[in-house]
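Asker: give the three-dimensional model of this entry:
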Amino acid sequence: MPSVDGVPAGIRFEHDIQIPLRDGASVRADVFRPDEPGRYPVLVAQGPYGKDPWIGAAYAAEWADFVQRRPEVVEDGSSGRLIAWEFVDPERWVPHGYVVVTVDVRGQGKSPGYYDPYSPRETNDYVDVIEWAGTQQWSSGRVGLIGVSYLAANQWQVAALRPPHLAAMIPWEGSCDLYRDTSHPGGILSNRYPAMWWINQIMVNQHGNGDTPYHDRFSDEPTTGPALSPAQLDLNRAPIASSALFRPLDGPYYWERTPDLGRIEVPLLSAANWGGAGLHLRGNIEGFVRAGSRHKWLFTHSGVHFHDFYLSYGVELQRRFFDHFLRGVDNGWDAEAPVQLLIRRPESSERRAEAAWPIPRTVWTAAALTADHRLDLESGSADAHPRRVSFDALTESLTFMTSPLGSDVEITGPVALVLWVSSTTSDADLFVALRAFDGDGTEVTFEGAHHMQVPIGLGWLRASHRKLDEERSLPYRPFHAHDEMQPLVPGEVYRLDIEIQPTSFVAPAGYRLALTVAGTDYRPPGADGPGPLDHDDPTDRPPSTYGGTTTLHLGGEYPSHLLLPVIPERS
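Answerer: Model (predicted):
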C-alpha cells in the first residue's frame, strides 16, 4: 500500500537531505532505500534538471507518448510516479536491495549556489557526494553511477578522479568530450547548447527561480527552493550561452570539462544510441574504447533517447551488471561479450555479440565518389581525370548513390569520408549523411534520439577546422584538433577528412546506399522545420562566409571516397 508520501510500502524515503561539500556548501538529495535495516549498494546520480519534478509532469507529452507505446514501463512492478527526468526509477531498484540517491547539482533545483555546468567544481562536488553515499550507515560502501545524458556525461568526468567508494558505472547515452560530442560537432556550433537546452532545461530549473512551472511531487512546493530576484539569478549562473558561442575552438574551457578517459578504472557498461548522432552516440563509443577499465562493455540500441533506459529489458541489463559488480552475484556477467550490438535492418533488428570494437573481421571498403553522382562500392575506383561538381551551400546538396546491391551488405562500425573541396568564400561547412533507399527509391530512416526520422549516419566538418590531431586520428576515425582556424583561399582545393559517427545497418539486396553532401543540416523526408540539434546559428554561420558555392573535386589527383566498415558473415 502507498505511504503518506505516495512512496510504495517497503521503500523508506528521505527528502531534501543535505550532503556537505568540501568547501562548506551543500547540495540537496533524495534517498530511497529498503525499509529493512541493513547495508546496501548505492546508486547515485546528480543532474541539473531537478530531482523532484515528476517526469510525467515536467515532460508530459514525451511521457504520455512513451506510456502509450510501451505500457510495460508502468505495469511491470512500477507505477512510474517516482521517476524524475533521466534518473532511475526507485521502484525498480529498491525492492531488489539497492539504495537510490538522486541529487540536484549545485545551483540547480533545491541546491543553492553558483551553477557552472560540467565544471571542475561540479565534478569535485560529485566526488564528495559519492564519498558521502559510500559511508552512510545504510551503505555497503560500494557506489554505482547511473543515469542518462547529462547524468551520464558527468560520470565520465568523476570516474576519472577515482573516488575511493566508486565501484561501477553505467553512462547511458552521455557525451565524454564537451566540444566534439556536445557543443561543436565537427567544429560547428550546435543550436542546442547555447539556446534550447540552456533556456528550456537549465534556467527553468535554476535554484531560486520563482517562475518555475515545476512542483515537488512529494510536497507540491516549487522544485527550485526560495525565490531569488532576476538579478541574483543572473549572478548565480555561468554565462554558458556566450561561453559556447564565443569559444569556437577547443581549449582550456573545454579541456577542464573533458576527462582523461584513460584514468577510469572501474567496471563500466556504456550504452550508445545509433539514432543519437550529435549528442547521444559518439561519446559512448569513444568512452568505451578509450576508458582504462579492465572490465568494460559496450551496448548499443536505437530509438528515443530515454526509452530503453526505463524499459524492462534495459533495467534487467543494468541490474545484472550492478548485481555482479556491486553485490558480488555470480550471475555470469563476466562471461558476457564486451560488445553487444543492435544490428538494424529496414524493418527489424537483431542483437549480436562481438569481441571488440571495431569488429575485428571488418573489411574496410573504399567507395569512390564520381562526377556522375555514383558511389562506386564495387570497384572503388575514382575517375581517371579530375572532375568537379558544385552546389549552393544554403539551398542545394549532392547525393552519390551505389548501384542496386547484388546481395545483402552490412555496414557496422565507424565511417570516414575524404573530400577534396574548394569554396567561393573563406570557409565552408560540410554536412554529410549516409543513407539507404529501397528498390522503389524510398529512403530508409529510423526513429532517433531526438528526431522521428534519422538516416543511417551523420557527420559534420567546418573546412577551416580540417587540421587533424595526428596522434589520435585513425584511418576509419579522423580526430580533429579544433585548436586553430585555417581559412580557405577561395578557389583553392583542400583535403577534408570527415568523421561520420558510428552506425549499423544491413542493406538488403536490391537496395542502394547513398551519401549526401550539403551545406546545411540533413532533413528527413517530409520534415517541416529544423530539429533540436541543428546547426544554423546566424552568429556562428554568417551567410557571407557559409553561403557560398561549394565544389567537390573528384578523381585523378583528388580521390574523394567513403570508407565503409563492411562486415562479412561469420564463417
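
Asker: C-alpha only now, for contacts and for neighbours.
Answerer: Fine.

Asker: residues near H373, how many?
Answerer: Using other CA atoms under 10 Å, H373 is surrounded by 17 other residues.

Asker: who's in contact with the closest residue to it other than its chain neighbours?
Answerer: Spatially, and ignoring its direct neighbours in sequence, H373 is nearest to F400 (4.4 Å; CA to CA, 6 or more residues apart in numbering). Applying CA atoms under 8 Å, 6 or more residues apart in numbering, one finds that F400 lies in contact with 369-370, 373-375, 514-516.

Asker: let's compare: structure for the following, please.
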Amino acid sequence: MKAFGIIAFCCFVFLLPAKALNNQNTPGVYESPNEQLYKRSTFQSFYLPMPDSVLLAVDLYLPKNLKEGEKIPLILHYTRYTRSIQLKWPFRWIINPFVQPGLKDEIDFFIRNGYAFMNVDTRGSGASFGYRKMEFSKEEVKDGYYVIDWIAQQHWSNGKVGTMGVSYPGTTAELLLTNNHPALKAAFCRNSIFDLYEDIVFPGGLRHSPFVEVWGDFTRKLDFNDFSPFGRRANRFVKSINPVDDDRRAVLLNMALEEHKDNTDIFSELLNMQYRDDNPSFDTSIVIDAYSVMNYLPQIERSGAAIYRLSGYFDGALANSAVKGYLSLSNPGKMILGPWRHGSQKNKSPHRSSLEMEFDVKQEMLRFFDYHLKGIENGIMDEPQIYYYTMREEKWKWAESWPPENTFYTSWQFTADSTNRHIHMDSNEPSILDKATYEIDYTAASGLGSRWNSLTELYMYEPTGYPDRQIESNKLLYFDSNPLEENKIVTGHVLLDLHVSVDEEDANLIIYLEEVEPDGTIHYVTEGQLRLSLRKTRDENYFAYTKPGFYRTYYKADKRLLVPYKPVRIEMDLIPVSYQFAKGNKIRISIAGADADHFDDIEPRAGNLFLHLCNQFPSKVLLPVEK
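Answerer: Below is the predicted model:
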C-alpha cells in the first residue's frame, strides 16, 4: 500500500470520480457509441525533434486492439509539469510510468472510447531539451504545430486532434490554436488563463506574490528533477522524471536537465514588475501580454476551432478568464461556471449537501470531442452554450448569453449614521454622515483556504472554503442591507461606483460581497480588488477583448497617484458568481485595504480610508439580479 502514497506527492490536479446527474439532457451525462470498445492501451515514449533541433519528450498511448486500417483522433495534453515520473524499485513494478492520477484516469477513459492520447513535456521542462525564457513562450507554442503535424501524418490518425488540460495545460490547449494547424479542431480549456496580468499575477493591479513564489519554486525545482516540494517522503518513492524508452540510463535526460539551468526565474522577474507594460529583464522589447491568450485573439479566431471553457467560483480570478475568452471570440464555443475550486474537483458551495461534484467532466469532454473529432451528432452544439450553477439554490441553469438574459441591475446606495451603515436598494435616502472612516487593518485576510490558495495544490494550506467570517468582518468596513423580503439571486458581475479617499498617495482596495444570517453567520460570496493609483478606465474600444464591467490598461502611463484626503471616483467589478441570498438574510458589502494572506501591501501604508456618501460624492453598488 505504501506505493500508493506517492499519489499525495505527485498529484498536481485531482479529478475525483464524479456523480452523474439524472437528467439525460444535462451536460456531463453522455453515453458514447464507442464506449468500452477498447479495453487496454499500448505505450511508447520517445523524442520528437523540432526544427531548431530541440527534442521534446512525448508519451503516446494507443488502443491496443486497434484494427488494421482503423483511424482515430488524438487528444493532446501539452504540459510543463512533467508528463510522467519513474518510481524507485520496487514501486515501479506496480506503476510504470507514474502519471498524475486524475490525468491517468482521463487517458484510460479516452483510450476506452476510441482515442489516441499524447502527453508532451514542453521545451525546457520534464525530459524535453531546451530552456524556458518565459512561460507560454512563442517557441513553446510554435513547437505545438510540429507535434500536431507529426500526429496527423501517422497511419492510425484520422487527421483530427483535440487539446485539453487544466490550468497551465488548459492554457496551452488554447494557445496551440494560434498556429492554425488544420488538424487541430477543438480545445477543452479547464481553469485556463486568458490574461496573465489581471487574472492571476496582478488581480486589480495587486501583486499576488505568495502564489507566484510557491508556483515559481515548485516549477523551478521540477525542471531540475527535484521533487522535494511534494514533501520529504517524496524522494522515497520518486526516482526521476521519466526518461524516454531508448534512454534507459538517463543519459539524454541528464543532458536535457543541464539545459534547463538556463530557465528564467519567474518569481524574480515578477518581483521587478508592477505594471502591465513593464519589460522582463531578458527582453526589453516585450511585455507580459506577449504570453497571454488575450494577445492572440485574431489567430485563435482564424483557427475556426471549437473552444469549451470551464471554471469555478472559487478558482482564483479565472472565472473572469473563462468569461472574457467566451465573449471575445466567435469560434464555436461553450462555457460552464460551477461551484468549484481550481481543478474543478468538488462542490465548494457553502450550502452544498455533498462534496461530490455533480458534473462528470470526462463525459462532457467526450461529448465535445466526439462531436468535433468524430462527427457524432450528439446535440452538444444545438443546446444553449452556457451552463452555470447557482449556489444556495443548488441548481444548474442554461443561458444563451453572459450575463444571463434574465438578469437586470439594481442600484443600492451606501449610507451611514452614527451607529449603522447600510445599503438601500433604489433609494434616494440621504446619508446622515458624509463619509465613513475606516482605519485600515493590515491583519485582515481571506484565509489560507481561499479561492487564491486553490490555484495550486502546494499553495492550498487548508481545504478550499470560507468559514464563518464574523471575526474577520470586525476588521473591515461593512454595510448591510435590510433583511430581504424575498430570495434574491445575484448572477454575473457586481459593479461598484464609489467615491474614495485615503491619507496617502496610493492604497489597495478590496471589496467583498457577503451574506449575513439572522444569527450573525457570514457567508463569503465573491470579491474584487483594485490598486487605487491604477484606477483609470478606458473605453472598451481601446481593447481587443470583451468583458463585463470596467476596462483598465494597468499601464505605467495611466497611473494616477491620489491627493491625500481628496475623493476620487472608483469604478470596479467583482469576480463573477451566481448566488441566492435567502429571504430574511442581509446582503453585506465589506471593504478592506489589505489581504495579508495573498497580496503585497503598498508602501508607504495608508492609515485611513474614507468612503464618501454625500450627494456630491455618492457611493453605490449595482447587483445583477435574476428576474
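
Asker: returning to what we had before: which of the contacts of F400 of structure 1 has the most neighbours?
Answerer: Counting neighbours by other CA under 10 Å, the top entry in those is L369, with 30 neighbours.

Asker: what lines up with that one in structure 2?
Answerer: With TM-score structural alignment defining the correspondence, L369 of structure 1 maps onto F414 in structure 2.

Asker: same check on D128 of structure 1?
Answerer: With TM-score structural alignment as the criterion, D128 of structure 1 matches Y146.

Asker: quick check: its match touching M50?
Answerer: Yes - look at Y146 of structure 2 against M50 with CA atoms under 8 Å: they come within range, at 6.8 Å.

Asker: helices along structure 1, start to end?
Answerer: 55-58, 60-69, 120-134, 150-159, 197, 230-235, 240-245, 252-255, 282-290, 307-310, 312-326, 543-546 (DSSP state H).

Asker: how close does the residue nearest to A256 of structure 2 when sequence neighbours are not counted sit to H260 of structure 2?
Answerer: In this structure, A256 of structure 2 finds its nearest non-sequential neighbour in F129, 4.4 Å apart by CA to CA, 6+ apart. To H260 of structure 2, F129 of structure 2 is 7 Å away according to CA to CA, to the nearest Å.

Asker: what of Y478 of structure 2?
Answerer: Distance from Y478 of structure 2 to H260 of structure 2, by CA to CA: 49 Å.

Asker: could you check which of those two is surrounded by more residues?
Answerer: Neighbours were counted for Y478 of structure 2 and for H260 using other CA under 10 Å; H260 has more, 25 against 22.

Asker: tell me who's in contact with the more buried one.
Answerer: Applying CA under 8 Å, 6+ apart, the residues contacting H260 of structure 2 are 124-125, 129-132, 223-224.

Asker: which one of those is nearest to P63 of structure 2?
Answerer: Proximity of the contacts of H260 of structure 2 to P63 of structure 2 was ranked by CA to CA; the top entry is S125 with 27.2 Å.

Asker: structure 1: which residue goes with the closest one?
Answerer: Using TM-score structural alignment as the criterion, S125 of structure 2 maps onto Q108 of structure 1.

Asker: mind listing what the nearest residue to I146 of structure 1 once chain neighbours are set aside touches?
Answerer: Closest residue to I146 of structure 1 apart from its sequence neighbours, by CA to CA, 6+ apart: I170 at 4.8 Å. I170 of structure 1 makes contact with 144-147, 152, 268-271, 318, according to CA under 8 Å, 6+ apart.

Asker: going by distance to F288 of structure 1, which of those residues wins?
Answerer: S270 (6.2 Å).

Asker: can I assume the closest one is in contact with W172?
Answerer: Yes - at 6.1 Å, S270 of structure 1 counts as touching W172 under the criterion of CA under 8 Å.

Asker: which one's more surrounded, the two?
Answerer: Taking other CA under 10 Å, S270 of structure 1 and W172 do not tie; W172 has more neighbours (30 against 25).

Asker: quick check: the more buried one vs L515 of structure 1, distance?
Answerer: 29 Å.

Asker: likewise Q318 of structure 1?
Answerer: 36 Å.

Asker: ok, M357 of structure 2 - how many residues close by?
Answerer: Neighbour count for M357 of structure 2, taken as other CA under 10 Å: 22.

Asker: wait, H424 of structure 2
Answerer: Using other CA under 10 Å, the number of residues around H424 of structure 2 comes to 18.

Asker: that one contacts P483, doesn't it?
Answerer: No - the pair H424 of structure 2 and P483 does not pass the contact test of CA under 8 Å, sitting 10.9 Å apart.

Asker: roughly how far does A436 of structure 2 sit from P618 of structure 2?
Answerer: Between A436 of structure 2 and P618 of structure 2 the computed distance is 12 Å (CA to CA).

Asker: gap between the aligned partner of D199 of structure 2 in structure 1 and R192 of structure 1?
Answerer: Matched by TM-score structural alignment, D199 of structure 2 corresponds to D181 in structure 1. Counting by CA to CA, the gap from D181 of structure 1 to R192 of structure 1 is 12 Å.
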